[in-house]
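Novice: I would like the atomic coordinates for the input below:
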Amino acid sequence: MIKTIIFDLGGVLIDWDPQHLYKKIIPDKQKRDYFLENICTSDWNDCQDAGRPLAEGTQLLVDQYPEFKNEIQAFYGRWEEMLVGPIQSTVNILEAIHRGNNYSLYALTNWSHETFPVAQERYDFLQLFSDIVVSGVEKMKKPDPGFYNLLLEKHSLLPKQTLFIDDNLSNIKAAQALGLQTIHFKIDDNLEEQLRNSHSIIF
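Specialist: Sure, this is the predicted structure:
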């Protein structure tokens, strides 16, 4: 029986994507994709999510690619433009689960501690969670098993009674290895149906 549901945030509840910003800065798709796949990469951003200061990460790239200085500095200088709003269908489900009051609700997110306060101020639904564990604060991130265990142990959660929802397959596999039940979230899937039929979640 599921007693606890853990949500990822970016890509599940919040529409965050560097493309939202860089479509404005680099209109040419081929050049934009090159920039995001080779310079301001996901791996580079992950380091900031794991606690590296934004200024340090930015300067590291500027030193390597001075010809892209303006584009690199925009990543965090205009970071809020990557954050375009809630994924409302999922937020509606979160709110319904919260109203039902049958499950403990937590969030586990890879997010810089310097930018996360922006999301907290912008999105009231984040207050529905009993706790949000942020990678940049803890200096560890998914899919590190220690990051999951931090939340599980902090709140005495049993993995077999816990459902974890994330859009990243690597994060899902790490959760499964720890014994959590999981849903690999995809924006086009019917999350409500998966919750009700596959995991017997009542809301």
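
Novice: CA only for contacts and neighbour counts going forward, please
Specialist: Will do.

Novice: Strands of the protein, start to end?
Specialist: For the chain, applying DSSP state E gives strands covering 4-7, 14-16, 83-86, 104-109, 131-134, 162-166, 181-184.

Novice: for those strands, which one sits closest to residue 150?
Specialist: In terms of Cα to Cα, the element of the strands of the chain nearest to residue 150 is strand 131-134, at 8.4 Å.

Novice: Give me the contact list for the longest helix along the chain.
Specialist: As assigned by DSSP state H, the longest helix anywhere in the chain is helix 88-100. Under the contact criterion Cα atoms under 8 Å, 6 or more residues apart in numbering, helix 88-100 has outside partners 12, 13, 103, 105, 125, 128, 191, 192, 202, 203.

Novice: Let's see that with 10 Å instead.
Specialist: For helix 88-100, contacts defined as Cα atoms under 10 Å, 6 or more residues apart in numbering pick out 5, 7, 12-15, 86, 101, 103-105, 125-126, 128-129, 185, 187, 190-192, 195, 201-203.

Novice: What residues sit buried inside that helix?
Specialist: Buried positions in helix 88-100, judged by neighbour count with 16 or more other Cα atoms under 10 Å: 90, 91, 93, 94, 97, 98.

Novice: State the distance from the last one to residue 27.
Specialist: Spelled out, that is residue 98. The spacing between residue 98 and residue 27, counted by Cα to Cα, to the nearest Å, is 41 Å.

Novice: what about stretch 52-66, distance to the chain center?
Specialist: 22 Å (Cα atoms, centre = their mean, to the nearest Å).

Novice: I have a second one here; can you model it like the first so I can compare?
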Amino acid sequence: MIDTVIFDIGKVLMGYSWEKYLHSIVGEDKIAYATLEQAIFLSPCWEEHDKGLMTEEEELWDFISNAPDYEPEIRAVYENLGQCTWPYDYADAWVKELKDKGLKVYALSNWPKHIYDQRRHVMTFLDQMDGCDMSYRTHSNKPDPEAFTGLFEHFGIDPEKAVFIDDNADNIEAAKKLGLHAIRFASYEQAKEELNQLL
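Specialist: The predicted structure follows:
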């Protein structure tokens, strides 16, 4: 019997896209756009920063080292990186619906502290949850098994009684190997229907 639902956040409960935000910094300069995209969002640094092992200044220099000639622009992008994320309209109601059914609800997500601090105030769905593990606190990113087992240990979760919802295929496979029921998120309607079939 399922008694727990574990959500990823990015692209599941919150939207994530850098295109519009990056254009707000560089306008229609295609070279600057492509350079900053590679230096920041598509850089291996991006996921590494999720682990919360660097200061903000160290993170900045990590990005700047990828395109030193664009230091002012990289600093401008980094200042308000939280603008790349926004809550989905259904997030609060979905979590509330699950809580009203008597389920435990948690979040397990890869987030850097810099962005989390900027966007926590709009992540109101977290206030209804029973707990969350953010990678910057645990220093472990999905799909690393430690990210999952850490959550189990923190909150006493039995993976065989839990459903994990994430948009990332690698994370879904890692979850299944640890005994979790898993739903790969493609849309709210699809994921909700698959979840309801398990409950």
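
Novice: Please work out the TM-score for the two chains.
Specialist: Once superposed, chain against chain, the TM-score is 0.88 (TM-score structural alignment, normalised by the length of structure 2); 196 aligned residues with a Cα RMSD of 2.0 Å.

Novice: Show me which of the contacts of helix 88-100 of structure 1 are buried.
Specialist: 5, 7, 12-15, 86, 103-105, 126, 128-129, 185, 191-192, 195, 201, 203.

Novice: Can you tell me the closest non-neighbouring residue to residue 88 of structure 2?
Specialist: Nearest residue to residue 88 of structure 2, sequence neighbours excluded (Cα to Cα, 6 or more residues apart in numbering): residue 14, at 5.1 Å.

Novice: Look up how far residue 49 of structure 2 lies from that neighbour.
Specialist: Applying Cα to Cα to residue 14 of structure 2 and residue 49 of structure 2 gives a distance of 19 Å.

Novice: Also residue 4 of structure 2?
Specialist: Residue 4 of structure 2 is 29 Å from residue 49 of structure 2, by Cα to Cα.

Novice: Also residue 123 of structure 2?
Specialist: 20 Å.

Novice: Tell me the counterpart of residue 66 of structure 1 in structure 2.
Specialist: Residue 66 of structure 1 maps onto residue 68 in structure 2, with residues paired by TM-score structural alignment.

Novice: who touches that match in this structure?
Specialist: 39, 61, 74.

Novice: and the residue of structure 2 positioned farthest from its centre, what is it in contact with?
Specialist: Distance from the C-alpha centroid of structure 2 peaks at residue 69, with 29.8 Å (Cα atoms, centre = their mean). Shown in contact with residue 69 of structure 2 (Cα under 10 Å, 6+ apart): residue 35.

Novice: what do you get for residue 150 of structure 1?
Specialist: Contacts of residue 150 of structure 1 by Cα under 10 Å, 6+ apart are 108, 133, 138, 140, 156.

Novice: Taking those together, which two end up most distant?
Specialist: Among the contacts of residue 150 of structure 1, 140 and 156 lie farthest apart (Cα to Cα), at 19.5 Å.

Novice: the more surrounded of these two?
Specialist: residue 140 (20 against 10; other Cα atoms under 10 Å).

Novice: mind checking how far residue 177 of structure 2 is from residue 159 of structure 2?
Specialist: Counting by Cα to Cα - residue 177 of structure 2 and residue 159 of structure 2 are separated by 10 Å.

Novice: Compare these two and say which one has the larger neighbour count.
Specialist: Each of residue 177 of structure 2 and residue 159 has its neighbours counted (other Cα under 10 Å); residue 159 has more, 23 against 10.

Novice: Setting aside sequence neighbours, what's the nearest residue to that one?
Specialist: Nearest to residue 159 of structure 2 is residue 180, by Cα to Cα, 6+ apart, at 4.7 Å.

Novice: hang on, the one you found packs against residue 160?
Specialist: Yes. The criterion here is Cα atoms under 10 Å, and residue 180 of structure 2 meets it with residue 160 at 5.4 Å.

Novice: Of these two, give the one with the bigger neighbour count.
Specialist: More neighbours surround residue 180 than the other of residue 180 of structure 2 and residue 160, with 20 against 15 (other Cα under 10 Å).

Novice: Return the residues in contact with that one.
Specialist: Neighbours of residue 180 of structure 2 in contact, by Cα under 10 Å, 6+ apart: 6, 148, 158, 159, 160, 161, 162, 163, 164, 172, 173, 174.

Novice: JSON lines please, covering those and showing distance to residue 55 of structure 2.
Specialist: As requested, the contacts of residue 180 of structure 2 are exported to JSON lines (distance: Cα to Cα, whole Å):
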{"residue": "6", "distance to residue 55 of structure 2": "29"}
{"residue": "148", "distance to residue 55 of structure 2": "25"}
{"residue": "158", "distance to residue 55 of structure 2": "34"}
{"residue": "159", "distance to residue 55 of structure 2": "34"}
{"residue": "160", "distance to residue 55 of structure 2": "37"}
{"residue": "161", "distance to residue 55 of structure 2": "37"}
{"residue": "162", "distance to residue 55 of structure 2": "34"}
{"residue": "163", "distance to residue 55 of structure 2": "34"}
{"residue": "164", "distance to residue 55 of structure 2": "31"}
{"residue": "172", "distance to residue 55 of structure 2": "30"}
{"residue": "173", "distance to residue 55 of structure 2": "31"}
{"residue": "174", "distance to residue 55 of structure 2": "29"}
